[in-house]
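Participant: sharing a model prediction with you, sequence too.
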Amino acid sequence: MARVTLKTVAERVGVSPMTVSNAFSRPDQLSAALREKILATAAELGYVGPDPAARTLARGSTGTVGILFHGTPRYALSDDFGALFLAVIAEELGRGGLALTLLPNLGTRDVLPVRDVAMDGAIIYSCSPADESVEWLRRRQLPLVLVDQPQDDHFPSVNVDDRAGARAAAMHLVELGHRRIALLAAGPEALANPTDWYVPRERLRGWHDVLDPAGITPALRYVEKSAGEAAYTAARELLAGPDRPTAVLAFSDAIAADVLRAADDLGLRVPRDVSVVGFDDSPVARRLVPALSTVRQDVVEKGTTAAAELVAAVRARRAGDDPPVRHHLLRTELVLRESTAPPAEVNHGTNGTFVG
């Protein structure tokens, strides 16, 4: 069977090969009727379009953007919130004519995805600014969008008001009467550098904005988010002690789920024996028993905004313009469900200091 090429389609329709190429790559250059005729003829002949590699060389762009996140792809996709966030970004990018490539924060001296993968731009999602992979993307001078990162005057950013959300969660527990409160924060490296790990730092600050003026010294445990059973182990240690907390503020819903599991394994009832508040309002928050009180961030708005900013930045770069730099701070909302209640009388104490 003879190989069907762009020239084959052009000869069948009676147009130039460039016109056929435009039908696939630059549809605005043709009338709708002519483009439809070319595409129909191509489909009839079994021609799928210009070779992507050749199209990349001709256009000077790949049609692909990357997303770099902390940890491995397995971890990034292991919870409902992360998976939904990536799905929203992929859908929005697709509407802008771009495909999404995952950039694992892995590699070797010879093969490093952030350095070697061809792409038109990238989203940097919840990484340390000091990360070597982040530095490689900056060196490549690609259009970048920062998500859950400190603001940078050179790149657009999308952040959630983490500090306000954490403040609302802590205030809820204090107003219920809790004094013995534990914090399960992301870490342990979270606060090693004041410019690192934006989200863990902001949520910890928000909790302390409320607890410090109330005279409450919480028990604090850092949990490495991608370290398997670390959250469950930390929660069980806190709840098994003789001086256990009456409430726990968790960095995320995924960590809060491990608190509920630890409580159940210890024979404690939520919220009668211990109240728990998460962060994110991921689908798991509604599936837990009892349903989880949490801080809601709009993952669809977050993903859509990040993708739209990257599409705009890539288009600007293609046109020879400087990408626009806009900073978005998305609101949070406290969502109350069944996992919080006033502390039982046996757990009330006059001393707000708690060193678990």
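Facilitator: Nice, thanks for sending it over.
Participant: switch to C-alpha atoms for all contacts and neighbour counts from now on
Facilitator: Fine.
Participant: which stretches in the stretch 201-350 of the chain count as helices?
Facilitator: For the stretch 201-350 of the chain, helices defined by DSSP state H, counting those that start in this stretch occupy the ranges 230-240, 253-265, 283-287, 299-318.
Participant: dropping in the other structure now:
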Amino acid sequence: MTHPAEPAARRPTGRDVARLAGVSQATVSLVFSGSEAGHRVSEATRERVREAARELGYRPQAAGRQLRLGRSGMILLAVPNILGPFFGRVLVGVHEEAGKHGMAVVVSSGWGSATLAEAADTSRFDGLLICSPDDSQLGELPPATPAVFLDADPVTDPARPTVELDVAGGMRAAVEHLAGLGHRRIGHLRSTHSAYTFRVRQAAFEAAARDRELAVVEAGVTLNEGQEAARTAAYRMLAAPDRPRAVLCDDDVVASGVYQAAAELGLRIPADLSVVGIDNVPVAGLLAPPLTTVDLPGEELGRAGVAALAALLRGEPAPAVPPLATALVLRASTRPVF
């Protein structure tokens, strides 16, 4: 005996969303218009409509809407190294915020000025998010290309928005922490990249060490070479007879290389060596002992960048965003000098 096939579940419509949210169908259309028209509706009403859409599983017809607006619905996030854990945090924030604006995200790694110019000259992307650019990677973007810089020098392109992190404040907090524990001689494993973020870290480290009258031992590390390059540089620093009893690293991957070198030399963390990193990526909490580090809010950086880009795409000025606050996360890798 055969049974008639059950009818396919009906796809929710804008009318269903309007009924659940208690608004008109026109209001639902405005909220999902993808243009400045959506801002004729109050934020409270927009959120009510979006919540109703999420509850029903409603998806607006994005393709038709983007076609009407002359857009692709995609934005490009350009990062220096997709394998860098910090950029994974940025991508999480970018995806979260892009979804709210009906945009998809494409990631480009290891890009250069030619790649950006090509992306800007095509209609493939509605706008660009350029994260932590190296000086050699930047060329001149077409003036009409909507673009936002993340973790970059605000003078890179004064006509375009830049969302910064307070990396200088984070570095100062790290130096102050080690000095407060009684360390008078500090090792610094610094990045050799010319990117603005690392220039700021270096300047802040030098200033804080000078203010505290600390002796400094420095070594450069090429971050793209990863943990092994960090281990090699850390081993040389820690094998010296006058080794520092504290090391501050420009990121957490470098700090993990310090852990490896310390273990090979029979040094205990933190009994023989205090270690501090920067970024607060997931590996920081997994090291033994867990790493004291400066939290750089990558997710917040990504969300703020997309919000600024969305404003540009609506024809509005991007909101001014003060440098995003960083914070020292105290764990078990540091201790007072005895």
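Facilitator: Noted; the coordinates are in hand. Model, not experiment: these values are computed from the prediction.
Participant: about what we covered before: tabulate the helices of the stretch 201-350 of the first structure (JSON lines), appending mean neighbour count and distance to residue 7 of the first structure.
Facilitator: Below are the helices of the stretch 201-350 of the first structure laid out as JSON lines (neighbours: other CA atoms under 10 Å; distance: least, CA to CA, whole Å):
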{"stretch": "helix 230-240", "mean neighbour count": "20", "distance to residue 7 of the first structure": "60"}
{"stretch": "helix 253-265", "mean neighbour count": "22", "distance to residue 7 of the first structure": "55"}
{"stretch": "helix 283-287", "mean neighbour count": "17", "distance to residue 7 of the first structure": "51"}
{"stretch": "helix 299-318", "mean neighbour count": "21", "distance to residue 7 of the first structure": "28"}
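Participant: dump these to CSV, plus distance to residue 336 of the first structure.
Facilitator: Putting the helices of the stretch 201-350 of the first structure into CSV (distance: least, CA to CA, whole Å) gives the following:
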stretch, distance to residue 336 of the first structure
helix 230-240, 21
helix 253-265, 13
helix 283-287, 11
helix 299-318, 18
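Participant: which stretch among the ones you listed comes nearest residue 146 of the first structure?
Facilitator: helix 299-318 (7.9 Å; CA to CA).
Participant: helices or strands next to the closest one in the packing?
Facilitator: On a contact count with 3 or more CA pairs under 8 Å, 6 or more residues apart in numbering; DSSP states H and E, helix 299-318 of the first structure meets helix 80-95, strand 122-125, strand 144-147, strand 157-160.
Participant: go again using 7 Å as the cut-off
Facilitator: Applying 3 or more CA pairs under 7 Å, 6 or more residues apart in numbering; DSSP states H and E, we find helix 299-318 of the first structure packed against helix 80-95, strand 144-147.
Participant: got the contact list for the first one?
Facilitator: The contact list for helix 80-95 of the first structure, computed with CA atoms under 7 Å, 6 or more residues apart in numbering, reads 76-77, 99-100, 282-284, 299-300, 303-304, 307, 311.
Participant: ok, 10 Å please
Facilitator: 63-65, 67, 75-77, 96-102, 123, 252-254, 280-285, 298-311 (CA atoms under 10 Å, 6 or more residues apart in numbering).
Participant: onto which residues of the second structure does whatever helix or strand comes next after it map?
Facilitator: Following helix 80-95 of the first structure in sequence order, the next helix or strand is strand 99-103 (DSSP states H and E). The alignment of strand 99-103 of the first structure onto the second structure (TM-score structural alignment) covers residues 104-108.
Participant: quick one: the matching stretch to the first structure mean distance?
Facilitator: On superposition with the first structure, the mean distance recorded for stretch 104-108 of the second structure (mean CA distance after the TM-score superposition for the first structure) is 1.4 Å.
Participant: tell me if I'm right that residue 25 of the first structure and residue 59 touch.
Facilitator: Yes: assessed by CA atoms under 10 Å, residue 25 of the first structure is found in contact with residue 59 at 8.9 Å.
Participant: before we move on, the earlier item: which one of the helices of the stretch 201-350 of the first structure lies closest to residue 160 of the first structure?
Facilitator: Judging these by CA to CA, what sits closest to residue 160 of the first structure is helix 299-318, at 8.0 Å.
Participant: report the angle between the closest one and strand 99-103.
Facilitator: Between helix 299-318 of the first structure and strand 99-103, the angle comes out at 100 degrees (axes from the mean of the first three to the mean of the last three CA atoms, to 10 degrees).
Participant: ok, residue 25 and residue 59 of the first structure, which is more surrounded?
Facilitator: Set side by side, residue 25 of the first structure and residue 59 show more neighbours around residue 25, with 14 against 11, by other CA atoms under 10 Å.
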